[in-house]
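[1] Model the following, please.
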Amino acid sequence: MRLALVAAIAGGIVAAALVAMYVSRLPSSDYSLKVDALKDEQSLFVNARVVLENNGRLPLKDVAVDFGNGTREVIGTMDPGDRRDVSPPETAQLETVTVTAEPGITITQEYRKPIKLPGMIGS
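    Model prediction:
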């Protein structure tokens, strides 16, 4: 009897945790865009990328990435949940990136650099 009670309570806690994790992943706004700009400087080259993710409930239109120095890439429409990886051209300045989308979203972000650990490739 006591074991069944403990199992029922544990099962309820696990179920509540799973529901809470699911609800926290649901989009909370109609229009939302996540931008992650990464610049990984190696000894011989620089590896850079910009990851875009529509984490809103509605599609974003006219999504465009401005890398600076007049270099720009038009993505177009991104549906909810869409994720796009964009590589900047070689002429890009790799300091900041500006992403625009309709309706009225403008995000300017600096490129982040990954942590270098001793003994790792590229450190």
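
[2] contacts and neighbour counts: CA atoms only from here.
    Fine.

[3] Spell out the residue ranges of the strands in this protein.
    Along the chain, the segments classed as strands by DSSP state E run 33-41, 46-54, 60-68, 71-78, 83-86, 96-102, 105-110.

[4] what's the span of stretch 93-109 from first residue to last?
    The stretch stretch 93-109 measures 13 Å between its terminal residues, going by C-alpha to C-alpha, to the nearest Å.

[5] distance between it and the chain's centre?
    Mean C-alpha position of stretch 93-109 versus that of the full chain (C-alpha atoms, centre = their mean, to the nearest Å) differs by 13 Å.

[6] mind listing what's buried in it?
    The neighbour-count criterion (16 or more other C-alpha atoms under 10 Å) identifies Leu94, Val97, Thr98, Val99, Thr100, Ala101 as the buried residues of stretch 93-109.

[7] next up, for comparison:
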Amino acid sequence: MDGYKIFFVVPITVIVTVLVFIGVPSITLLVFSPDYDVNVDARIDKQNSPIIGQVLIQNTGSQPLTNIIVDFGEGDILDIGTLDNLHKVILTPPADNKMEFVTVSTDQTVIVKKTYREVKITE
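    All right, here's what the predicted structure looks like:
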């Protein structure tokens, strides 16, 4: 009888453990993620000549974001349209822009303003 316990108890224990460590975090991401949210990461590399800037915009919500407007400052505005959930885009600011801050806004009243952070950008 003890041999049968090993064949039944061990696999069930492994399955339950895997479900707890993989399934529960996945469910909480789906259940607790906001409908509309965006992550903005503005980076600048001043060590290169010319100075290189990048802006990563990622839809971290569970619904698409529409009419996304990127304001690089100094009158440089870009309309990137719609971004589906979990998709991202990397933009380069105009070459003559001072790259001090960037503001991203959407139709869903999501507004994020970020200051550029200095990093080494590899190409």
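
[8] Would you mind checking which of the buried residues of stretch 93-109 of the first structure is nearest to Ser32 of the first structure?
    Ala101 (9.7 Å; C-alpha to C-alpha).

[9] what's the closest non-adjacent residue to the counterpart of that closest one in the second structure?
    Taking TM-score structural alignment, the alignment pairs Ala101 of the first structure with Thr106 from the second structure. Nearest in space to Thr106 of the second structure, with sequence neighbours left out and distances taken as C-alpha to C-alpha, 6 or more residues apart in numbering, is Ile68 at 4.6 Å.

[10] quick one: what's aligned to the one you found in the first structure?
    Taking TM-score structural alignment as the criterion, the aligned counterpart of Ile68 of the second structure in the first structure is Val63.

[11] try Asp79 of the second structure
    Taking TM-score structural alignment, the alignment pairs Asp79 of the second structure with Val74 from the first structure.

[12] what sits against that match?
    For Val74 of the first structure, the residues meeting the contact criterion (C-alpha atoms under 8 Å, 6 or more residues apart in numbering) are Asp62, Val63, Ala64, Val65.

[13] what's the neighbour count on the match of Ile68 of the second structure?
    For Val63 of the first structure, the neighbour count with other C-alpha atoms under 10 Å is 20.

[14] quick one: contacts for it?
    With contacts taken as C-alpha under 8 Å, 6+ apart, Val63 of the first structure has the following neighbours: Val74, Ile75, Gly76, Thr77, Met78, Val99, Thr100, Ala101, Glu102.
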